[in-house]
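Asker: Got a predicted structure plus its sequence, pasted below:
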Amino acid sequence: MAKKTEKVTVAATYTWRRILVVVFFFCLVVGLSARAVQLQIISRDFLKGQGDVRHIRTVEVPANRGMITDRDGNPFAISTPVYSVWVDPVVLLENSEFIAPLAKALNIAALSLRKKLDQKSDKRFLYLQRKVRPEISQAIKNLDVPGVGLEREYKRFYPDGEVIGQITGFTGVDSRGQEGLELVFDEWLTGKPGKKKVLKDLYGRSVENVENIKSPQSGNDLVLTIDRRIQFLAYRELKKAVVKHKARAGTAVVIDCKRGEILAMVNQPSFNPNNRSGFKTAGIRNRAIADRFEPGSTVKPITIAAALDLEIINPHTVFETSPGYMMVGSKTLKDTRNYGKIDVTTILQKSSNIGTAKIALSMEPDYFLSVMSKAGFGQESGLSLPGETSGYLGNKSRWSDIERVTMAFGYGVSASVLQLAQAYTAFANEGVMQPVSLVKENEKRQGKKVFTKKTAKQVLEMMEKVVAKGGTAPLAAITNYRVAGKTGTSKKSIAGGYADDRYAALFAGIVPASDPRFVMVVVIDEPSAGEFYGGKVAAPVFSSVMTGVLRLLNVPPDDWHNKNNREIGSGRKIESDREIESSTKVEGNREV
């Protein structure tokens, strides 16, 4: 009986346990089902929002940098949209099978990429390459590598390459200016980035734009005074001359003498700002403003103008230059030959050192120094470009006679090509030197009086004789136009004196002399192919370029060349606008 009662008790206990287990699991299923209903229906929007919040990020939207253009709106520097490749090293290392194809797309070694990832394995963001070519970004998109993404940025592009590179300068990888106008006007050109919210996936890639918080504001455009057609023409002719005469370098500047606007500024050697791997300091330097040189005989018109203003001479005053040399202290000055008795006009036409020296000695040195200073020597031009030189203009309490006369024909003083061109605007503008500008301005700035109107006119007429038959620069002549100018051939200074076999060949000219519109200065540095005189080396560049400028800008010819039996050169045929640009070939943005 006792055993039977015990069996009944055990069976009852098992029954209740089974009931409790069933009830427990039933309640669990009901609870889970209820929770699932809550999550799927009641709290769906809330939970989705919470998940999105964890993957929504606020990112910066890059702004487009302003363009740099010529006076007619032709682009010299523009920004184009490109992509940069970034990676989350942690994610990519977890998906290491993608490293090799990714490295191939980026054109780098797989081992090199793996090493970089290992070194940055504690980082969650790393740029692999910035501003890649379109075909590379497309290849990255096609691969769809976990942890790798593309970020839209802007890349600076310079359509005219080395033709304008030393003026525009260039930007760095962060799109901030590093040289030239890109540096000077960086704040003006730089836009203001925007902001937006984006939804990112678990690999950190943006998969959806959620909200635009602030639109990016593009930078301001910068309009230059440069005329692209004239820039190409001057660049082509200067390069031809440098190659022909096997010169070390060359520089040329063209200025609108009425407004002081720089229409062209070219240098050789140059550089292509699109090709960063080939940068050389010599090519980056804008020699037109950064290099100073002794201007030689191109200063003689200023010396004569200073004396004319004092009324101690006139164009017909005669000086004795025999026997072709002259002692000044212990130094001997020489002319190329004995000119005998010649007037001031002939002194300039023949570039007589002795005649110029006698004129200089008739003036007080402080007065002549003040005239040179008014003409801009020893001062920066005001362009505020990086590396601009002020040149050198001595300022002594006492001057020896030899210092006075050598300065009068361009030694012991130095200037940039731009400074010399600016000084010549005084002869072209009735004695008023115009302030020069490289950025287009709405209002004309006030010039500075250097010479009287009468003196400027007299010197301009005398400089026409330099270009006529019998002068030192008949090769600067232009058919059907009156040209005024002055040659210079200066020895290069070296330690302890001057080199006997190194020269700078110069020509500074004004056209048309009947109604001046343009000033151009050409310097060919250290020609070594035989010719080295300014009238032989630099003057032809002036003629070729200005022939084109007069035609391009529709300046009507004058017929003064038919009067007074004046003989001029044969002139030069110039091509159309399109031929000018196409003749300066750019292949892969490298000039050939």
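Answerer: On my side now, so go ahead.
Asker: alpha carbons only for contacts and neighbour counts from here, please
Answerer: Noted.
Asker: Outside of the longest strand along the chain itself, list whatever touches it.
Answerer: If you go by DSSP state E, the chain has its longest strand at strand 497-511. With contacts defined as Cα atoms under 8 Å, 6 or more residues apart in numbering, strand 497-511 is touched by 295, 298, 420-421, 424, 428, 481-493, 516-527, 532-535, 537-539, 542, 546.
Asker: now the strands for the stretch 1-150 of the chain?
Answerer: Ranges of strands in the stretch 1-150 of the chain, per DSSP state E, counting those that start in this stretch, are 56-61, 68-69, 75-87, 126-132, 148-157.
Asker: next up, a second structure to put side by side with the first:
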Amino acid sequence: MSATPRRADAARRKADLAPMGRGRYRLMLGLVLLGLALLAGRIVDLHVFDRSFLQGQGDARTLRVEPIPAHRGMITDRHGEPLAISTPVVTLWANPQDLPDDRIQRLRLARALGQDLEALEARIERYADREFMYLRRRLTPEAAQRVLDLRIPGVHKREEYKRYYPAGEVVAQLIGVTNIDDQGQEGLELAYQPYLSGEPGRRRVLKDRRGRLVRDLAVLREAQPGGDLTLSIDQRLQYMAYRELKAAVDEHAADGGVLVMLDARTGEVLAMANQPSYNPNDRAGLDPEGLRNRAIVDVFEPGSVMKPLAMSALLETGRFPPDTRVDTSPGWMVIDGYTIKDVVNYGELSLSGILEKSSNIGMAKLTLELDDPVVPERYRALGFDRAPGTGFPGEAGGSVPAPMRWSSSQWAALSYGYGLSVSALQLASAYTAITNHGERLPPSLLRLPEAPAGQPVVEPGVADRVLGMMDRVVEPGTGARRALVPGYSVAGKTGTVRKTGGGGYQEDAYRSLFVGIAPVSDPRLIAVVMIDHPRGGDYYGGAVAAPVFSRVAGNALRILDVPPDRIDDDD
């Protein structure tokens, strides 16, 4: 076949296919243009009509609202010395899904955190299906920055505050502690949690896809710092009281002890020490016994330290003139089958002598001469049947038995301090009625701008007379002589109480107490000392608790620059 016919056949085939080719071209071109039109329409729809959706999706991936931590308020003593402060710390956290699988990077992270690699990997595995896990809490900013400088994906920081207590164990039970989230858990930290904590703020930030901060955009709400709390405590007196109490507990191998010191003119608590104690800055191996503020939350039978208060009620009846004398021979008596004893047979005693010798027989005989329950009523008026009202969590209310339960023996026992329960703070507060001409002042853990109004409880003349009796209790040659303070007049009362347990009073377990007032001419201080179960041989209040008062009150009066009011020959 020649070339000419072949060319003719090709031309015919091309002519036959041309219409089909042009149709396909047009179809494909139309489809492409339609697709472009739809795409353009969708772009216009998204950018014009559905813009908020896109904006929201973008913001959800890049914008965050984060809390701004509020600075917790500071707690200070009455002179502004810090007792609890907040310091900035950094908490490191991670998104386990973003953490690298590279073992080398995980090893670097574990070392920087001071953790074991296997333990860290086990935690990452445990939180693998979540987006948040703590790596290390409350690091110093410098330590946290060393971890962040590793630039390991998925590791982030959060700024927080950590509580620090400069006075440590000295005032631990009163101040209390916060938990790891800086929320009050004990003591005044708990009592004033809403006031101290403040209000966290909020801020909007821009972050990249790995959660790293790119830019601060806006503060939505400023953080409101917590309020500062000024206590009535004088840190100088607190340190000194704690030191002397701890020394006494150690010396007598006691179970513990408390010391409460009040300003006699205002009712403010100047010192409140407890043993055992704990370090709130390092709670590893913490003994729960050290957490209790025994001065406020624990109650006990007070014993003979109640005799001056009972005597005030007896004197107000008018039945016992100043020259009254009571025969306490033979040093014991039986009431309702119970035997009441004195240490020895004191014979005939004056009213002052009953307090000086701490005669149970004398108090019981005076009380049983009356038909009215004046002693328990006086205890109620002094606040021994209710909480002191300081606001401290768990403060004890004490107890005075109800009238229908009284027998002659119970009535007598109340007069020398048995059959009721009180706290050390209640006891100290009750004696403000003796130092303030009959007006009891409510105790306060906060510094007061001025002295509060007192509640009349004791007749002024009677209160002054009882104070004079207590002055004669603390004299050379008396059982309370170890409470004497050189240069100052001291009024006080000792107490030695058997502890209960095993269904009754224990034979060899005591509480040693002393209540003291100084100086008598113009009372400035009231202090209660209680040593729980001394085992060093001595257990009488005059031998164990009174010396603690002497050292504490003597130092306190000099620190407060109170002028001496008694110059003795020995001085």
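Answerer: Yes, it's here. Since this is a predicted model, take the numbers as computed values, not measurements.
Asker: Need the TM-score between these chains.
Answerer: After superposition, the two chains reach a TM-score (TM-score structural alignment, normalised by the length of the second structure) of 0.89; 544 aligned residues with a Cα RMSD of 2.7 Å.
Asker: and the longest strand of the first structure, which stretch of the second structure?
Answerer: Aligned by TM-score structural alignment, strand 497-511 of the first structure falls on residues 504-518 of the second structure.
Asker: how near is the aligned partner of residue 168 of the first structure in the second structure to residue 189 of the second structure?
Answerer: Alignment note: residue 168 of the first structure maps to residue 175 in the second structure; criterion TM-score structural alignment. Distance from residue 175 of the second structure to residue 189 of the second structure, counting by Cα to Cα, to the nearest Å: 6 Å.
Asker: same deal with residue 483 of the second structure?
Answerer: On the measure of Cα to Cα, residue 483 of the second structure and residue 189 of the second structure end up 35 Å apart.
Asker: Who has more neighbours out of the two?
Answerer: residue 483 (30 against 26; other Cα atoms under 10 Å).
Asker: Please give me every residue in contact with the equivalent of the more buried one over in the first structure.
Answerer: Residue pairing (TM-score structural alignment): residue 483 of the second structure is matched to residue 476 of the first structure. Residues in contact with residue 476 of the first structure, defined by Cα under 8 Å, 6+ apart, are 467, 483, 535, 539, 540, 541, 542, 543, 569.
Asker: In PyMOL, how would I select the buried members of the residues you listed?
Answerer: In PyMOL syntax, the buried subset of the contacts of residue 476 of the first structure is picked out as below (16 or more other Cα atoms under 10 Å):
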select buried, resi 467+483+535+539+540+541+542+543+569
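Asker: Same check for the contacts of residue 476 of the first structure, but in the second structure.
Answerer: Using both residues aligned by TM-score structural alignment, their matches' Cα atoms under 8 Å, the second structure keeps these contacts from the contacts of residue 476 of the first structure: 467, 483, 535, 539, 540, 541, 542, 543.
Asker: Excluding residues flanking it in the chain, which one is nearest the third one?
Answerer: Excluding its sequence neighbours, the residue lying closest to residue 535 of the first structure (Cα to Cα, 6 or more residues apart in numbering) is residue 473, at 4.5 Å.
Asker: Can you give me the neighbour number for the one you found?
Answerer: 32.
Asker: any idea how far it is from residue 217 of the first structure?
Answerer: From residue 473 of the first structure to residue 217 of the first structure the distance is 54 Å (Cα to Cα).
Asker: Then residue 492 of the first structure?
Answerer: Distance from residue 492 of the first structure to residue 217 of the first structure, by Cα to Cα: 51 Å.
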